[in-house]
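Asks: Could you work out the structure for the sequence below:
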Amino acid sequence: MASPAPGRARSAAPGWPEPPAPVLDPVEAVAATGSLTELDTAVTGCRACPRLVEWREEAARTKRRAYLDDDYWARPIPGFGPEDAALVIVGLAPAAHGANRTGRIFTGDPSGDLLYAALYELGLASRAEAVRRGDGLRLHGVRITDPVRCCPPENRPSPTERDTCRPWITREFRYLRPSARAVVALGGFAWQAVLPVLAESGWQVPRPRPVFGHGARAALPAADGGPGLHLFGCYHVSPRNTYTGRLTPAMLTDLLATAAAAAGLR
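Replies: Next comes the predicted model:
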C-alpha cells in the first residue's frame, strides 16, 4: 500500500486528535508558531522527510505482532513536559513501535520504561508507568524531546534528516530559554545534535566543543544576558546499553538526580 502523497497528512485513527495542516517547510512552520503548545501541534503535521514519512506509516500498517490491535500514531512526535521546564532530556528519535505507536516520546518501549521509572523515583513524574498519549502521566519541571521527530529505519536518521528536523528543536529551546537550566543528552547523537541548537538558543558552547561520555558535564554561559546552562551526557537508555549493563538503573537515576539538582529541582 502506497504512502499518502507528500502534501497529504495521514488521517487520524479513532481517539487521536485530527492532524494539523501538512508541513513541508519546518523553517516556515516554526516561524508561524507563537508558543510551545502551538509548536507541539504544528510538528505533528510535518512531512518534510519522505523516507521517514514512508517508514513511520509503513510501521503503522504492518505493525508488530504484539500490537496488531493497536491504532498507531504514525506522525512526528512532539516534546513532552511543561512549558516552563528547568530540566530538558534529549534523546535520538522515536521508536517505530514505541512512540510511533503510542503518540508520546519514550512511551511504549523498554527505553521509556526505564526512563520514566527513574523520573518517578526522583519525584519528577507523576507515576512510573507510561502507556500512551493521553494516559494522564505528568512530568514535574522536566521536558523530554528528540532532535529527530519521526522514527528512522534502524534508528539511524541521516545527517540531512537531522538537519531538516533541527528547526523544531531549536524553536523548542528558544521557548524554553526563560526556564531551562540543565540538559541531559542521552547518547552521542543527542549530544552532537543539541550543541548547535543550544548555540542558536542563547547559550555559548565552549571551544573546543565538549566531548560526550557518560557523566560528561559542560557549563554553557549565557550569550544573551540570561542564565547559563549545565549540559550532561548520559548513555542512551536503549536495550543495547541496559541489557549489557553498560547503563544500569542506578547509573541513570544518579545522573538524573545530579542534573535535576543543577536545574534547581532538588
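
Asks: From now on I want contacts and neighbour counts done on CA atoms only, so please keep to that.
Replies: Fine.

Asks: what about His236, helix or strand, and which?
Replies: Using DSSP states H and E, His236 maps to neither a helix nor a strand.

Asks: Regarding this structure, what is its longest helix?
Replies: Determined from DSSP state H, the single longest helix within the chain is helix 159-176.

Asks: gap between that one and the chain center?
Replies: 11 Å (C-alpha atoms, centre = their mean, to the nearest Å).

Asks: Equivalent analysis for stretch 86-96, please.
Replies: 3 Å.

Asks: List the contacts of it.
Replies: 56, 59, 77, 100, 105-106, 109, 141-152, 155, 179-187, 189-190, 194, 236, 259-260, 263-265 (C-alpha atoms under 8 Å, 6 or more residues apart in numbering).

Asks: His97 and Arg64 touch, don't they?
Replies: Yes - the pair His97 / Arg64 is scored as a contact, 7.0 Å apart, by C-alpha atoms under 8 Å.

Asks: What is the neighbour count of the nearest residue to Tyr116 once chain neighbours are set aside?
Replies: Nearest residue to Tyr116, sequence neighbours excluded (C-alpha to C-alpha, 6 or more residues apart in numbering): Ala128, at 5.4 Å. Neighbour count of Ala128, defined by other C-alpha atoms under 10 Å: 19.

Asks: of His97 and Arg64, who's got more company?
Replies: Of the pair His97 and Arg64, His97 is the one with more neighbours under other C-alpha under 10 Å, namely 22 against 14.

Asks: and the more buried one, how far is that from Leu137?
Replies: 19 Å (C-alpha to C-alpha, to the nearest Å).

Asks: With Gly112 instead?
Replies: Remark: distance between Gly112 and Leu137 (C-alpha to C-alpha) = 13 Å.

Asks: got it, and Ala250?
Replies: Using C-alpha to C-alpha, Ala250 is found at 22 Å from Leu137.

Asks: which one of the two has more residues nearby?
Replies: More crowded of Ala250 and Leu137, by other C-alpha under 10 Å: Leu137, with 16 against 10.

Asks: The more buried one reaches Leu119, doesn't it?
Replies: No - under the criterion of C-alpha under 8 Å, Leu137 makes no contact with Leu119, lying 11.5 Å away.

Asks: anything in contact with each of these two?
Replies: The contact sets of Leu137 and Leu119 overlap at Ala125 (C-alpha under 8 Å, 6+ apart).

Asks: ok, back up a step: need the buried ones from the contacts of stretch 86-96 selected in ChimeraX.
Replies: Filtering the contacts of stretch 86-96 down to the buried ones (16 or more other C-alpha atoms under 10 Å) takes a single ChimeraX command:
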select :56,59,77,100,105,106,109,141,142,143,144,145,146,147,148,149,150,151,152,179,180,181,182,183,184,185,186,187,189,190,194,236,259,260,263,265
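
Asks: let's see this one next to it:
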Amino acid sequence: MRQDPAESPDFPARRAPGAHTVAVLDERVTHCRACPRLVAWREQVAREGRRAYAGWDYWARPVPGFGPDDAALLVVGLAPAAHGGNRTGRMFTGDRSGDVLYAALHRAGLASQAEASARDDGLTLYGVRVTAPVHCAPPANRPTPGERDTCRPWLARELALLRPTVRAVVALGAFGWQALLPAVAAAGWAVPRPRPVFGHGARVTLAATDGGPPLELFGCYHVSQRNTFTGLLTPAMLTEVLTTAARTAGLPVRDDTGSGPHRR
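Replies: Now for the predicted structure:
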C-alpha cells in the first residue's frame, strides 16, 4: 500500500515553500499528517469527545493560523488545545486560554469582540494574526522537539509571507519563543548569538538580512490556565505586552479612557 504523501515526515518541508499566499498555506496546513503521534491523538480526542461538547463535530485536523494576511503583529502560542482549536478549527477558540487572549486583544482594540467560541462566531482581528509553531493538538499539551521541528516550515513560510507587513511578534511562553527563533531566521531576520533568552516583557530587535524593516520580538507568559489561575500572568500584564507590541508595529490601540480607534 502506498503511503499517503501527507503522512511523510517531509510533507511540511515540501509543501510550505510553494505556498504563495497565506490562504494557500493555511489550506495546505490542514492536510498535514506528518507526525503520527499527533494525528493519533487529535483523532482519538475527536472520537471520545467530552460531555460538555456532546454532539460537536470536532475539527480533528491541523489548525491553521487566524487573522489577516497583511498583519502587522503576529502572536505565536504553543499548539491547539485538544478540546479548543482541535474541536473548533480555529486557533485559541473554544478554550479558556483563548478566552483570556481574545479578551485582551479586544481590550486593546485589536479584536471585534472578547469571546471566541466557534469559527463562525463573527470574531475579526485588526492587524493581528494568531498562529502556533505546532498545528496539531499534542498529548498533555507537550509537543516533542521532533514534532516542533517537523512543523517548523509552516511557521517559517507564514512569517515569510507576512514579511511585507509584519513588524512585531509576541511569543506566548518559552516554547513559542524557542520555536520562533529558527523560523524567523529562515524567513529572513538575523537572530543574535547567543540566542535571546525568554522572559515576560523581554524585547529583542531582529535585523532583516536584506536590509528591510526589522522585527521586534516580545516575550509574554503563556495564557495557560496554570499561569492565569495562579496570577503569574494577569489580564493587565497580557494587555500591556500586546498593546506595546501593537504600538511598535504601528497599529492603533485603545487608549486608557477605554475609547478605541475607529474601525472600518
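
Asks: Just give the nearest non-adjacent residue to whichever residue in structure 2 pairs up with Gly103 of structure 1, would you?
Replies: Correspondence of Gly103 of structure 1 to structure 2, assessed by TM-score structural alignment: Gly89. Nearest residue to Gly89 of structure 2, sequence neighbours excluded (C-alpha to C-alpha, 6+ apart): Trp59, at 5.1 Å.

Asks: In what element of secondary structure is whatever residue of structure 1 lines up with that neighbour found?
Replies: Using TM-score structural alignment as the criterion, Trp59 of structure 2 maps onto Trp73 of structure 1. Applying DSSP H and E as the criterion places Trp73 of structure 1 outside every helix and strand.

Asks: and Trp73 of structure 1, how many residues sit next to it?
Replies: When neighbours are defined as other C-alpha under 10 Å, Trp73 of structure 1 has 28 of them.

Asks: before we move on, what about Gly79 of structure 1?
Replies: A count of nearby residues for Gly79 of structure 1, using other C-alpha under 10 Å, gives 26.

Asks: Val90 of structure 1 now?
Replies: So Val90 of structure 1, with other C-alpha under 10 Å, has 26 neighbours.

Asks: quick one: the residue nearest to Tyr116 of structure 1 and Leu137 of structure 1, what's the gap?
Replies: 9 Å.

Asks: With Phe212 of structure 1 instead?
Replies: From Phe212 of structure 1 to Leu137 of structure 1 the distance is 30 Å (C-alpha to C-alpha).

Asks: Over to Asp70 of structure 1?
Replies: Look at Asp70 of structure 1 and Leu137 of structure 1: by C-alpha to C-alpha, they are 19 Å apart.

Asks: Likewise for Leu231 of structure 1?
Replies: Applying C-alpha to C-alpha, the value for Leu231 of structure 1 to Leu137 of structure 1 is 26 Å.

Asks: quick one: the helices in structure 2?
Replies: Remark: helices assigned in structure 2 by DSSP H are 11-15, 22-29, 36-48, 85-88, 96-107, 145-162, 174-187, 225-230, 235-248.

Asks: Of those helices, flag the one that's most buried.
Replies: helix 85-88 (a mean of 28; mean count of other C-alpha atoms under 10 Å).

Asks: average offset between that one and structure 1?
Replies: Compared with structure 1 after fitting, helix 85-88 of structure 2 has a mean deviation of 0.3 Å; criterion: mean C-alpha distance after the TM-score superposition for structure 1.

Asks: For that helix, give me every contacting residue.
Replies: Defining contact as C-alpha under 8 Å, 6+ apart, one finds that helix 85-88 of structure 2 is touched by 42, 46, 56-63, 80, 91-95, 117-119, 136-137.

Asks: if we go to 7 Å?
Replies: By C-alpha atoms under 7 Å, 6 or more residues apart in numbering, the surrounding residues in contact with helix 85-88 of structure 2 are 42, 58-61, 63, 80, 91-94, 118-119, 137.

Asks: Ala168 of structure 2 corresponds to which position in structure 1?
Replies: Aligning on TM-score structural alignment places Ala168 of structure 2 opposite Ala182 in structure 1.

Asks: which residues touch the nearest residue to that match once chain neighbours are set aside?
Replies: Sequence neighbours aside, His230 is the residue nearest to Ala182 of structure 1 in space, at 4.5 Å (criterion: C-alpha to C-alpha, 6+ apart). By C-alpha under 7 Å, 6+ apart, His230 of structure 1 lies in contact with Arg181, Ala182, Val183, Ala218, Ala219, Leu220, Ala262.

Asks: of those, which stay in contact in structure 2?
Replies: On the basis of both residues aligned by TM-score structural alignment, their matches' C-alpha atoms under 7 Å, what survives of the contacts of His230 of structure 1 in structure 2 is Arg181, Ala182, Val183, Ala218, Ala219, Leu220.

Asks: Quick one: map the fourth one onto structure 2.
Replies: So the one you mean is Ala218 of structure 1. Match for Ala218 of structure 1 (TM-score structural alignment): Val204.

Asks: Ala262 of structure 1 -> structure 2?
Replies: Aligned against structure 2 by TM-score structural alignment, Ala262 of structure 1 finds its counterpart in Thr248.

Asks: With Arg64 of structure 1 instead?
Replies: Taking TM-score structural alignment for the superposition, Arg64 of structure 1 sits opposite Arg50 in structure 2.

Asks: Please report how far Pro143 of structure 2 lies from Val76 of structure 2.
Replies: Distance, Pro143 of structure 2 to Val76 of structure 2, using C-alpha to C-alpha: 15 Å.

Asks: mind checking what the residue nearest to Tyr116 of structure 1 lines up with in structure 2?
Replies: Under the alignment defined by TM-score structural alignment, Ala128 of structure 1 is paired with Ala114 of structure 2.

Asks: Please apply the same query to Thr248 of structure 1.
Replies: With TM-score structural alignment as the criterion, Thr248 of structure 1 lines up with Thr234 in structure 2.

Asks: thought its match was touching Arg226?
Replies: No - with contacts counted by C-alpha atoms under 7 Å, Thr234 of structure 2 stays clear of Arg226, the gap being 11.4 Å.

Asks: still on that earlier bit, let's have the helices of structure 2 in CSV, adding distance to Arg193 of structure 2.
Replies: As requested, the helices of structure 2 are arranged in CSV below (distance: least, C-alpha to C-alpha, whole Å):
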stretch, distance to Arg193 of structure 2
helix 11-15, 25
helix 22-29, 30
helix 36-48, 32
helix 85-88, 35
helix 96-107, 31
helix 145-162, 19
helix 174-187, 11
helix 225-230, 29
helix 235-248, 23
